[in-house]
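>>> sharing a model prediction with you, sequence too.
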Amino acid sequence: MKDQKNTLEVKLLMIQGKIHSLPVAPFLKTSLLQDIALAIAKRNNPEAVLDILGVMTGKLLKRPTCQRGIALSLLRDLERLQQKLLPIVARKGKKKPDQKGKPDLTLPFAGSAAAAGPVFSINNTGTGKGGEFTGGDSSPGLVGFGGENSGCGLQGIGGPPDGNGVCGQGSGAGAGVEGIGGTPTLVPSLSVTGGPGVRGIGVDVTSGVLDAGVGGGEGVTAVGGSATTAAQGASANGGAAFSGVGGNAIATIGDITHAVAGAAFIGFGGEARTNGSFSVAISGDGVSALAGVAVTTGVNGATADAGDGGFFWAGDAFTTGNNNSEARGGIGVTGLGGDAVTSGIGSLARGGFGLRALGGSGESSGASSDATGGHGGVLSGGDAESSAANVAITAGNGITVAGGNILAAGPGSTITPGNGVVGQGGNDETGTVPGGHGIVGIPGTGSVPGLAGLFNGNVQVNGDFTATGAKAFKIDHPLEPEKKYLCHAAVESAELKNFYDGLAVLDEKGEAVVEMPPWFGALNEKFRYQLTPLGFIPHPLYIAAELENNRFRIAGGSPGLKVCWQVTGVRKDVYAQKSGFQVEVPKAPHEQGCYLSPDFYGEAPEKGLFAGINSRSNPSREEIREEAKRKKRK
């Protein structure tokens, strides 16, 4: 008993320390500190401590701002300590059973009493139920009302070693357990929030054993019911492990009102802290979902459709008010990567992913069976429509990304701002076909096809660049920039050829030496020359000395003659030698019979080399909506 009291004192002192760091109004902090000081003083009286903790819990629950962060952690500590004190108080309040026989209870029975322990207690020393209550038509079998200062309406404590605190089994289509949140007291100019329908607090698990692994209990664990059918043509749909519908928000009267509908589900991952050397702290996921496996053993024509790891359907937005109204549809998924902070020397701080998706594998061992891996992400921009004239109609982007910024850096730091998009194609582990493409762009259709890629800035290609069409520049027309473009095509060759030209003036001997850049000879070989005099000459010009030490000599003209010269060379640098440029390239086995431009040869689009890529693989918005409705019907 002494150890039990010491443990209670330690827990109360820990709560007192947490209150000191609580970011709340001074009057509330002072009130809570007075309460906990009284609880410490009455630590030998569990009943009194339990009452004080209930009062403190009520003070915190009445303020929505106290239900997150360190305040939420304090609430959990208070409720867990109350759970541990309840059995102690219950045992202390027990009385010896009446030896004369069963108590005489006349129904209906109602009574009240003032006691520190339970006023009504049933103890079954056998193996049967402690009690059984059956309600009338459409009435609950048992109703519990919590006492003042946020007492629990009904509390269940599981028996050792692994008993459940509360078990519920619905009848027909009824719920096994149903919780209805409390209605708050409305106060002018104060934001209040109704109580949660169901709240679960996982139990703390503490261990001092070396190398022992411990895990805190889950706050809520849900397992969907199985669906089994053996009848031909029947459908079996397993129950969802969790199904939530956010509450509606309606503002019916008054301007400048603000209505925010409730979230169907909100998850806050638990914190992870460690101060030991070489330790690892991994915080809990806010939401973690693992889709179920789909298996079919049918012989022919069977389909197995695995569930989604997460399916989110944002709410629609409608406005029926006056002009200049604005309706914004909800966001399907919003991901915000967690911050990473470290102050140790040589440490690494790596922020979490805002959103990460991994497509499922596709495997097949059956004859003539195809295998296609799932997409890591399929994103489709929202459609836009309007029947009004002279308005701007802009459909949503399929994806909009921005690299992270460098906000500050110390001396000598390596600075690398984040990239907007990084794409890496998949590998072919069989070594039979080329690897996947890092980025694939497909133009949209319209009066003029859109661009497969648009880069508003400089572009660098570390590798070969190929095109089936013209390689050209396109600028605003110098003479009519508001109405026209001016385009020029690049000069093409069967070799990696460079062109150089210039103007030389012959000296008194009728000669000129042309100096090339210092790197010219290291880059080029196989030189070709062209000379064009500006004016009449009686004798032809010629190359008196070919290129050597990055210079060549022109002769055969009269003094002062201007000569236009051109020199071409073929690249011989390391990259050109390693790349092995080929003029005629045989098509790979999987490309045989396909065309880069099938329509130019009168062939069907299916003959195109990129026919599979160009076909729309992303579901339309309506298809996604129909899929969502189907899932909701399940």
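Received it, and whenever you're ready, just let me know what you need. Residues are numbered from 1 along each chain as shown.
>>> could you use CA atoms for every contact and neighbour count after this?
Fine.
>>> could you pull out the helices for the stretch 1-150 of the chain?
Secondary structure of the stretch 1-150 of the chain by DSSP state H, counting those that start in this stretch: the helices cover 2-20, 26-41, 46-61, 69-93.
>>> which helices and strands does the first one pack with?
For helix 2-20, the contact count by 3 or more C-alpha pairs under 8 Å, 6 or more residues apart in numbering; DSSP states H and E identifies helix 26-41, helix 69-93 as packing neighbours.
>>> correct me, but residue 450 touches residue 441?
No - if you go by C-alpha atoms under 8 Å, residue 450 and residue 441 don't touch, sitting 10.4 Å apart.
>>> and among the helices of the stretch 1-150 of the chain, the most buried is which?
Most buried of the helices of the stretch 1-150 of the chain, by mean neighbour count (mean count of other C-alpha atoms under 10 Å): helix 46-61, with a mean of 19.
>>> which stretch among the helices and strands packed on helix 2-20 comes nearest residue 165?
helix 69-93 (11.1 Å; C-alpha to C-alpha).
>>> so the residue lying farthest from the centre of the chain: helix, strand or coil?
Within the chain, residue 538 marks the point farthest from the mean C-alpha position, 78.7 Å out by C-alpha atoms, centre = their mean. Put simply, residue 538 is coil when judged by DSSP: H, G, I helix; E, B strand; the rest coil.
>>> separation between it and residue 557?
The spacing between residue 538 and residue 557, counted by C-alpha to C-alpha, to the nearest Å, is 8 Å.
>>> next one: residue 375
70 Å.
>>> what about residue 533, how many residues nearby?
Using other C-alpha atoms under 10 Å, residue 533 has 17 other residues around it.
>>> for comparison:
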Amino acid sequence: MNIKTTLTLVCAAMMGMQLQAQNVGIGEPAPSSKLDILQTETAGSSLEVNHTITTNGSSAIFLRNSGTNRALHAQNLSTTTTSSIARFLQLGQGNGVEIDMDAASPSGIASFLVNNAGAGFGGYFIQAAGNTRPGLLVDHSGSGYGMMVYQNATGNGIYNDVTNGTGFVNIIRADQTGFLGDHTTAGGTGASISLDVQDGIGYIVDADNGNSTTPATAGGDVYGFFANVYTASPVAAGTIAGAAFAATQGGVSHGMLINHTGSQGRNAEFNINGATNADETVFATNLGQGPVFVGQQQSDVLAGTITAANFSYTGADLDDHIGVEGSSTPAAGYGIGVQGTGNYYGVVSIGDMIATGDLTAFGTKAFTIDHPEDPENKMLKHFAIESNEVLNLYRGIAQLDANGQATIELPSYFDDINTNFSYQLTAIGTPEQPYVMEEVNNNKFVVAGKPGTKVSWTLYAERNDAYMRAHPEAGQVEVEKKENNKGKYIRPELYNASPDKAIFKSHTVKKQSSTIQLPKGKELQNQQQDRPAIKIQKETTELPTLD
């Protein structure tokens, strides 16, 4: 017997090694396996394998199993320990755990199976704070699903709790769908986003070529939100489906585009149904160079008179509510509150018009102010003078010189816009009346009388500006009604005629209301409540179970 054999037997004896029927036991008097190790010490590992040769390319432990059960089976029999069944500490450059399935593996067999019958996690991944790599990476090259979740009971199919960063990133490298929700089996909510009382955005679409400050130079048509909806008639009149939408457009196209091709129905409708809500139904601002709103009626085939825009107060409250209010208040002296342009009439008023006083088209024309003697309870109205001519009026005070003359200078534009003059002179402080010595010429005229007399003068002139010269019919007093207005009236009620005989008909919209109503059984639910899951055809897959 050589020294090596002797040492081996001595060591085996010291360790309590037992050899029975070719089974080897270490600390185990009756080994049941080829190698059976029983740990009887209070500290230390039951088995430790050290692979210290750095040039050795073999595995520290290599397991082969030609039988029908597992190559490795580990159990933790302690019911109080919080330690893991297995731990893999990787200090090198490779993967933590690698499972290679042979190409001949049957369909439906899982490379990694967790069968959790308890109350713990099925899988738990902890990623170091400085690690920029994914916590879980699935590199899928097949034609099936990269990851599939069957949620067969209450709860969430996927739950994502994010403290910082983006909750979900989906990069699509082909012309495919980024997210598909199939609700054809049970309906339900396609996406529910709850911000509670927090600031946030429910849905963002960026189509800016990676640079939101510069318009994209290439690309096709892009829609921030696109939906095809074909629904049956509402179960009750006036009920509609509703949605909130917010978007930021940084390019040169539309922020929102809605095309309606149906034979009826509004393109968009906005309702505030809270009786105490004092906010605007629609609020819009524009920091650019164009108008805030542009509306165009472009139909060439219309039945009767159409209104391109209609704003109406349809309530019954006893107050002077305003149908349309326009204001423009830039620097002092500038701004036009309301401007109307028409080939026939620029502005038509059915009733009195008031501009801090009545300026009416068909009734009286007056300025209206608070009565200076009783401003809290009364108003004072001064009325405009009607005339059968389109006139301009000029007035002033002149002082006759020692020669009994005064030259009255008129505005520099006077000759350009006036013709056919009339004069009125009144002496102040003397009965001797002055007279017109020279008529208007080169924007001035001369009056004469008793030297030193103060003269009050008034000059009436017929308008003769460029517009009046181009449209002399604008000053015509008696006008024939157009053929389509024959037999109609501006104010038919004054002639005991029916309202349908009015030339300018009111297009006031009747009072109406619309209620946003969700389909029955589809009310929004809290996150912890049961929601219909996306139904995807399951493959017939038999997964093995644990012993």
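That came through fine. Only a predicted model underlies this, so the values are computations on that prediction, with no experimental measurement involved.
>>> what does stretch 573-590 of the first structure contact?
433, 494-496, 522-524 (C-alpha atoms under 8 Å, 6 or more residues apart in numbering).
>>> which of the residues you listed sit farthest apart?
Once C-alpha to C-alpha is applied, these give 433 and 522 as the farthest pair, at 35.9 Å.
>>> what's the longest helix along the second structure aligned against in the first structure?
Using DSSP state H, we find that the single longest helix of the second structure is helix 3-14. Across the first structure, nothing matches helix 3-14 of the second structure (TM-score structural alignment).
>>> check which residues of the following helix or strand past that helix are buried.
Downstream of helix 3-14 of the second structure, the next assigned helix or strand under DSSP states H and E is strand 18-20. By neighbour count on 16 or more other C-alpha atoms under 10 Å, the buried set for strand 18-20 of the second structure is residue 18.
>>> helices and strands around strand 18-20 of the second structure, which ones?
strand 23-26.
>>> so where in the first structure does the strand it packs on end up aligned?
Using TM-score structural alignment, strand 23-26 of the second structure lines up with nothing in the first structure.
>>> which elements pack onto the helix or strand just after that strand?
Next helix or strand after strand 23-26 of the second structure toward the C-terminus (DSSP H and E): strand 35-37. Helices and strands touching strand 35-37 of the second structure, by 3+ C-alpha pairs under 8 Å, 6+ apart, are strand 23-26.
>>> how far is the strand it packs on from where the chain is centred?
Taking C-alpha atoms, centre = their mean, to the nearest Å, one finds strand 23-26 of the second structure lying 74 Å from the centre of the chain it belongs to.
>>> how about it: buried residues?
Applying 16+ other C-alpha under 10 Å to strand 23-26 of the second structure flags 24-26 as buried.
>>> A strand includes residue 426 of the second structure, no?
Yes - assessed by three-state DSSP, residue 426 of the second structure belongs to a strand.
>>> can you list the helices and strands packed on helix 2-20 of the first structure in a markdown table and add distance to residue 49 of the first structure?
Listed next are those as a markdown table, based on distance: least, C-alpha to C-alpha, whole Å:
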| stretch | distance to residue 49 of the first structure |
| --- | --- |
| helix 26-41 | 5 |
| helix 69-93 | 9 |
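>>> closest one to residue 616 of the first structure among the ones you listed?
helix 69-93 (45.3 Å).
>>> by contact count, what packs against the closest one?
helix 2-20, helix 46-61.
>>> residue 356 of the first structure: what's it in contact with?
Residue 356 of the first structure touches nothing, counting by C-alpha under 8 Å, 6+ apart.
>>> please disregard the earlier target; I meant residue 90 of the first structure.
117-118.
>>> what of residue 463 of the second structure?
390-392, 417-419.
>>> got it, and residue 451 of the first structure?
Counting by C-alpha under 8 Å, 6+ apart, residue 451 of the first structure makes contact with 442-444.
>>> for the stretch 201-350 of the second structure, what spans make up the strands?
239-240 (DSSP state E, counting those that start in this stretch).
>>> equivalent analysis for the stretch 401-547 of the second structure, please.
Using DSSP E, counting those that start in this stretch, strands in the stretch 401-547 of the second structure cover 405-409, 418-428, 435-438, 444-448, 454-463, 515-516.
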